[in-house]
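1. What follows is a protein structure lacking sequence information:
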């Protein structure tokens, strides 16, 4: 099945991996609903989409709020009538902190965006895909969702949770014609990772460098298409060998 004219929703699309995957999906002919809390970032992704001739729209939403998730799904359906691909990507890193010094407020914020946001996206997009009897979902976990990382207790817990949600959803909805996988990026040069010493080879895997957002987006495009048609419930490291 060609992805030409199919419809994708990408959350966290105002920058980084989400922007790169939005533009990559548009490049292969998909129509893309850009979702982000940051109006400036989302607007810039939309501008870039239009610049390359893509069919796209922007919806501002806080992925941790049920009503706003329901709304972006409803607006996408009103505009395009279906959802074929969902890159469930929005995330928040927070400040690396020793577990005993982690504030409750920061823990709650990280879990709300990274885990609850993925859960809510799955809940409402899966209802659409179940009615269609088709669809592909790519959740964004992290290398921190595969193994522990010091000073990142809440982030690591949230991303381990995304792995659990992915596997459960894949088991429940695979029989209904819906494939659900997760990508686990390592260090990626994005706005979220500014201030982290990612250019230090010691902080990366065997490739000794961080990834570009476009390198992660290439894997999203692969998982969205028929080339990955027998992949379901897969947890895919895209980390230069960091977790190998």
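-> Looks like it came in fine. Given the structure is predicted, the values throughout are model-derived calculations rather than measurements.
2. going forward, measure contacts and count neighbours with C-alpha atoms only.
-> Will do.
3. quick one, what contacts the most centrally placed residue in the chain?
-> Closest residue to the average C-alpha location of the chain: residue 89 at 1.7 Å, with CA atoms, centre = their mean. Residues near residue 89 by CA atoms under 8 Å, 6 or more residues apart in numbering: 10-13, 17-18, 118, 138-140.
4. in this structure, which spans are strands?
-> 7-11, 31-36, 56-60, 85-88, 135-140, 178-185, 235-238 (DSSP state E).
5. Kindly reformat the ones you listed as a markdown table containing mean neighbour count and distance to residue 23.
-> Output for these, formatted as a markdown table (neighbours: other CA atoms under 10 Å; distance: least, CA to CA, whole Å):
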| stretch | mean neighbour count | distance to residue 23 |
| --- | --- | --- |
| strand 7-11 | 28 | 10 |
| strand 31-36 | 28 | 9 |
| strand 56-60 | 22 | 10 |
| strand 85-88 | 28 | 12 |
| strand 135-140 | 27 | 16 |
| strand 178-185 | 26 | 18 |
| strand 235-238 | 21 | 19 |
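6. Next up, a structure to set beside the first:
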């Protein structure tokens, strides 16, 4: 098992890629904190993990609320004693809205969840990781953080910023035992894109197919494992070749 006895917090883990990451991490031996604003969904994922013989704790979290984030860390430390891995997975999409189509409240919501959320969660777990001299943070960005045209104005801006934040964290904390990397999924079949998937031309993807949630989860497992000990500050596309064109 690649993550045996590791303790992992995964935000947005009640569905989509977060759920796949939680299940896959658990199968690799990690103890999982299933963090999501959707508590019933988080409980269902925790029950699935328990049914497979793993250990999981569901916690309701609004990642934009500092009090929720503090409670998340406190509950995790009380339950498992440490935090080895943080996956900043929670995020929302803007359905390709241009700047003029995006009102201020929509902009703020996207930036808060996609960028402020990872910042707040990271700052909450970093002190305990630094005290132990080790820890791994994985930010789920997007190919929209590498190129334009895979999201709207707010989403594209937020994911570019997540990649920049990832690189800053890696530069600032690598010497203190903290590894930080970003995953940049292309079009992955998830509930987040279920309403638009039929309008996305698969012909634009060299692999001629969309990605699966489990493929992203397996990449996250690698980055969280000791096999990736020399990987710092990377922004890795998993997109069927979309960004090489």
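-> Thanks, I have the structure now. Because the structure is a prediction, the values reported are computed rather than measured.
7. Quickly note the distance from the residue of structure 2 most remote from its centre to residue 64 of structure 2.
-> The C-alpha centroid of structure 2 is most remote from residue 100, which lies 28.3 Å away (CA atoms, centre = their mean). The gap separating residue 100 of structure 2 from residue 64 of structure 2 is 25 Å, by CA to CA, to the nearest Å.
8. Ok, residue 222 of structure 2 next?
-> Residue 222 of structure 2 is 28 Å from residue 64 of structure 2, by CA to CA.
9. Of those two, which one has the most company?
-> residue 64 (19 against 15; other CA atoms under 10 Å).
10. count of neighbours near the closest residue in space to the more buried one that isn't next to it in sequence?
-> Spatial nearest neighbour of residue 64 of structure 2, excluding adjacent residues (CA to CA, 6 or more residues apart in numbering): residue 117 at 5.3 Å. Close neighbours of residue 117 of structure 2, defined as other CA under 10 Å, add up to 23.
11. Which residue of structure 1 sits opposite residue 117 of structure 2 in the alignment?
-> Taking TM-score structural alignment for the superposition, residue 117 of structure 2 sits opposite residue 117 in structure 1.
12. Surely its match is in contact with residue 64?
-> Yes. With contact defined as CA atoms under 8 Å, residue 117 of structure 1 reaches residue 64; the gap is 4.6 Å.
13. what does stretch 206-220 of structure 2 contact?
-> Here stretch 206-220 of structure 2 has contacts from 16-17, 20-21, 24-25, 138, 183, 185-190, 202, 238-242, using CA under 8 Å, 6+ apart.
14. longest single helix anywhere in structure 2?
-> Longest helix of structure 2, by residue count under DSSP state H: helix 153-173.
15. Could you list every helix and strand in contact with that helix?
-> helix 104-111, strand 135-140, strand 178-185 (3 or more CA pairs under 8 Å, 6 or more residues apart in numbering; DSSP states H and E).
16. mind putting those in TSV, distance to residue 149 of structure 2 included?
-> Output for these, formatted as TSV (distance: least, CA to CA, whole Å):
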stretch	distance to residue 149 of structure 2
helix 104-111	17
strand 135-140	18
strand 178-185	14
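17. Indicate which one of these is closest to residue 161 of structure 2.
-> Evaluated over those, closeness to residue 161 of structure 2 peaks at helix 104-111, with 9.3 Å, by CA to CA.
18. I am finished for the moment; much appreciated.
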